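>>> For reference, the sequence and a predicted model appear below.
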Amino acid sequence: MSAFRQATATTLTRAMALSAVARPMISRAAFKAAAPQRCLATVADTVFPANKAAPKPVQVQHSTPYQFDSAAPKAVPAALKLKSGHVFTGTSFGAQNSTFGEAVFTTSLVGYPESMTDPSYKGQILVFTQPLIGNYGVPGQVKDEFGLLKYFESNKIQCQGIVVNDYATKYSHWTAVESLGEWCAREGIPAISGVDTRAIVHLLRDQGSTLAKLEVGDEVLENKEVVEFPNPNTRNLVAEASTKEVYELNPMGDVKIALIDCGVKENILRCLVARGAAVTVFPWNYDFNKVLDQYDGLFISNGPGDPRAAMPTVQNLATAFKNPAPKPIFGICMGNQLMGMAAGLDVYKLQFGNRGHNQPAINMQNGRCSITSQNHGYALVDSVLAPGKTMNGWEKYFVNANDGSNEGIRHTTKPFSSVQFHPEAKGGPQDTEYLFDDFLKLARAEKVKSSNKPFFVTEPLSKDVTKPIEVVA
């Protein structure tokens, strides 16, 4: 070693030694705080390994590193039984009850709290293709300045059950207040881990989404009886997911939007009110044509199940389309299907649906491709809307680049448009959030036109200026 390198090494060694002597010893107790702190902490799931009842969530939870309880009872068996006859066995980590539903899969890598609370998943057993689920826990029900939930898309879990390959018994995130297993157990939602989700997805892709039963208990392997699989799509899931009463958000907004709730996500409402809109939410079958003259625009939300169950909404839309003074109308997901049916198109059930945060949608107006968040099992039959062709003034708006299915329609002369994907994301990419700006721009233009005057009107000066102004010192 050269003299220079030896001198440098000696200097660094002495500096590190002095630093170690001068550095104060910091105990773990020094980090304990009386008030909640924004920090990372590894917390153990108290339900899955010990099979205990889930406690009520708390705002802040600190615990020691996870230790396996040798005295804990054995994990409870669970099985996913498909109507096709396939059975996948694993271990329960949620509620200790069984459920029926339509087995579907999502390719989302993150956002399981948002997906599980999305009303569009109502009646479905959700299979995650992402292998590790639960690693960042579940956040609390915190609300934003508009009174909307920040981390969930509704106030409860909407899916019937969940299926994962590897459930994380430790979670770590500064917003987390409980584990995924505790949340499922508290909400009565069964969950299964330790199954080959790749094999399940291959089955669902090849054979299509199928009815299933998620069974929990020691007798799942011995229970061989043939059961009748109820189909949730025969129910009016839109009516189940919709609000039962009218309510208003951001009443001081500068533009008034009537929103038809077919199972609306919280972030759709947030995207509207955060842009200054006053939003009035109506039930799915409300005849909005009676009050549409009081609003500057109409919004049709997402929702679960078969759109043909919501024919009253389709009929109301058909009436609104014929209005000689049409108001701007925009629809998302279920809203796209309902608007398409009102325009004269038909719908069909996709083989396995499009669910995830990585679906490419091509804008037929400019050829641009956006990566979108999606969650739907039905689509419009748009074969009559070939490129360059219209039907009663309607044309294709977006097309899925993977399977060619419809991703949106628009009217060529009237302010009507809709998309099949979710521009509000949550979770997922935000490539198409500009569509909310486009819709509200039309609504504000409609407000100016209907009122025949601008928002701000200057007050004319008085003509009586003969009397001098007296100034008092």
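Perfect, I can see it now.

>>> switch to C-alpha atoms for all contacts and neighbour counts from now on
OK.

>>> and the longest helix for this structure?
Ranked by residue count and defined by DSSP state H, the top helix of the chain is helix 3-22.

>>> any idea how far the top strand by length along the chain is from the chain center?
Across the chain, the strand with the greatest residue count (assigned by DSSP state E) is strand 346-363. Counting by Cα atoms, centre = their mean, to the nearest Å, strand 346-363 is centred 15 Å from the centre of its parent chain.

>>> Also stretch 74-82?
27 Å.

>>> From the rest of the structure, what touches it?
The set of residues external to stretch 74-82 that reach it, using Cα atoms under 8 Å, 6 or more residues apart in numbering, is 48-51, 87-92, 103, 192, 210-218, 220-221.

>>> before we move on, back to that, buried ones in the longest strand of the chain, by neighbour count?
347, 349, 352-363 (16 or more other Cα atoms under 10 Å).

>>> same deal with stretch 305-321?
305-310, 313-318, 320-321.

>>> Might you quantify the distance of stretch 172-187 from its chain's geometric centre?
Chain-centre distance of stretch 172-187: 18 Å, with Cα atoms, centre = their mean.

>>> rewinding a little: give me the helices and strands touching the longest strand of the chain, please.
Strand 346-363 sits against strand 99-106, helix 197-207, helix 334-343, strand 369-381, strand 394-400, with contacts defined as 3 or more Cα pairs under 8 Å, 6 or more residues apart in numbering; DSSP states H and E.

>>> can I get these in TSV with mean neighbour count and distance to residue 258?
As requested, the helices and strands packed on strand 346-363 are arranged in TSV below (neighbours: other Cα atoms under 10 Å; distance: least, Cα to Cα, whole Å):
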stretch	mean neighbour count	distance to residue 258
strand 99-106	24	31
helix 197-207	16	38
helix 334-343	27	13
strand 369-381	22	23
strand 394-400	23	23
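
>>> okay, pairing it with this:
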Amino acid sequence: MYRQQKPGFLALEDGTVYEGFSIGAEGERDGEVVFNTSLTGYQEILTDPSYRGQIVTMTYPMIGNVGVNLEDLESSHPRIAGFVVRENSRIHSNFRANGSLSDYLIKHNIVAISGIDTRALVRRIRDRGAQKGIISTIDSDRASLVEKARKSPGLIGRDLVREVMPGSANEWGSVLHPYSSLGGETHTEGNRVPHVVCLDFGMKWNIPRHLAHRGNRVTILPGTSSAQDVLNQNPDGVFLSNGPGDPEPLTYAIESIRELLGQKPVFGICLGHQLLSLAAGAKTFKLKFGHRGANQPVLNCLTGQVEITSQNHGFAVEEASLPECLEVTHRNLNDNTIAGVRHRKHNAFSVQYHPEASAGPHDSSYLFDQFQKSLNASIAGGTPTASTR
């Protein structure tokens, strides 16, 4: 059967070329080659806007065995540049599935290959760092592919947020699926429903689901919105979403967040965490190969507890640059990088991982409850407690 499949190639900027078989659309895409250690959750990975500009390699050897469905999407369509797996399951079986992984990739024009040694590829990325690359089913000239990989623009200095954020404001309506609902803090102050404004830099859909599930009204604004645009919505709190790429070129977002600090409670996730830190005066740097997977250990420095988290980022906050106004609240236990901060003066906090999960464990869903307490206190006109802040 493999002999009947069209060849596909992945070339890295260091000159390495892997040959496999096409399992997606025909074509050619460039991007940064990264890996994700999740055992499943590939559909959420495919549709996570944070992967814009990246060719994702799955470390688990067999992918596609549960097919795809319409309930586990994290955006309207796949956002990745390309997809690489060791073996694509030719049979899918799940009571919610309504199609195969290959059919889904072809439908959405995603170039993908299987049949390569993903262990060797991941070891190379781990040892040498994430690399620029190109995935192709239309060019078999190895020298040509390597040259194209080297000419790929990469991620540093690029504004990828503008490629994935919404074009206009909209109201969010759906809540968590019954399978993923774990209860949580809800609004209990008076009769007024809390209003959360989300600055969308490429937000996963499970984030507004969490916010709406707790009884909030959720308005989503493009990430380019100004502080005044946000305040014109009369929010009780502001959420800063995840998103793709390098945070430092996003000067418009950094300035808006800087103006919002101290005016409303603020909660940031992933790129939102990096932007909040930059707005407070910190700097960011590019990690060697990033943190991507659903089994990343994080220490809560305030409680001493360890959380197993879902992560997807290639940049982190530089500890040496951390201003006095920010306190470290969480640390990544794999490399001790900063995984969460809170502002010492203003009601603002953020984490460098995904408490909304999807896919991943629910250890960190308490952070949405923490934000909810801030919203309730904002409505009641009180001051959030030190533990909330």
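It's in. All figures in this text were calculated on a predicted structure; none of them were measured in a lab.

>>> TM value for the aligned chains?
TM-score of the superposed chains, computed with TM-score structural alignment, normalised by the length of the second structure, equals 0.89; 363 aligned residues with a Cα RMSD of 2.0 Å.

>>> quick revisit: so the longest helix of the first structure corresponds to what in the second structure?
For helix 3-22 of the first structure, there is no aligned range in the second structure, judged by TM-score structural alignment.

>>> which bit of the second structure covers the helix or strand following that helix?
Moving toward the C-terminus from helix 3-22 of the first structure, the next helix or strand (DSSP states H and E) is strand 42-44. Alignment note (TM-score structural alignment): strand 42-44 of the first structure is unmatched in the second structure.

>>> mean deviation of the helix or strand following strand 42-44 of the first structure from the second structure?
Next helix or strand after strand 42-44 of the first structure toward the C-terminus (DSSP H and E): strand 77-82. Mean deviation of strand 77-82 of the first structure relative to the second structure after superposition (mean Cα distance after the TM-score superposition for the first structure): 0.6 Å.

>>> Now do the strands in the stretch 151-300 of the first structure.
Applying DSSP state E, counting those that start in this stretch to the stretch 151-300 of the first structure gives strands spanning 161-163, 166-167, 170-172, 176-178, 191-193, 210-216, 247-249, 255-260, 277-282, 297-300.

>>> Packed most tightly, which of those would that be?
Most buried of those, by mean neighbour count (mean count of other Cα atoms under 10 Å): strand 191-193, with a mean of 29.

>>> From the rest of the structure, what touches that strand?
Residues from elsewhere that reach strand 191-193 of the first structure, judged by Cα under 8 Å, 6+ apart: 78-80, 90-95, 161-167, 181, 184, 214.

>>> same thing with stretch 296-309 of the second structure?
294-295, 310-311, 328-334, 339, 353-355, 357, 360-364.

>>> So which residue is dead centre in the second structure?
residue 50 (4.3 Å; Cα atoms, centre = their mean).

>>> did I read that right, that one in a strand?
No - counting by DSSP: H, G, I helix; E, B strand; the rest coil, residue 50 of the second structure is located in no strand; its state is helix.

>>> residues touching it, list them.
If you count contacts by Cα under 8 Å, 6+ apart, then residue 50 of the second structure has 79, 202, 203, 242, 243, 244, 245, 312, 313 around it.

>>> at 7 Å instead, please
Residue 50 of the second structure makes contact with 202, 242, 243, 244, according to Cα atoms under 7 Å, 6 or more residues apart in numbering.

>>> residues in contact with the aligned partner of the last one in the first structure?
It stands for residue 244 of the second structure. By TM-score structural alignment, residue 244 of the second structure lines up with residue 304 in the first structure. Applying Cα under 7 Å, 6+ apart to residue 304 of the first structure gives the contacts 119, 120, 121, 122, 237, 238, 263.

>>> tell me which of those residues is nearest to residue 226 of the first structure?
Closest approach to residue 226 of the first structure among these (Cα to Cα): residue 122, at 24.7 Å.

>>> Now residue 2 of the second structure: closest residue in space that isn't a chain neighbour?
Nearest-residue entry for residue 2 of the second structure: residue 21, 7.3 Å, with adjacent residues in sequence omitted and distances by Cα to Cα, 6 or more residues apart in numbering.
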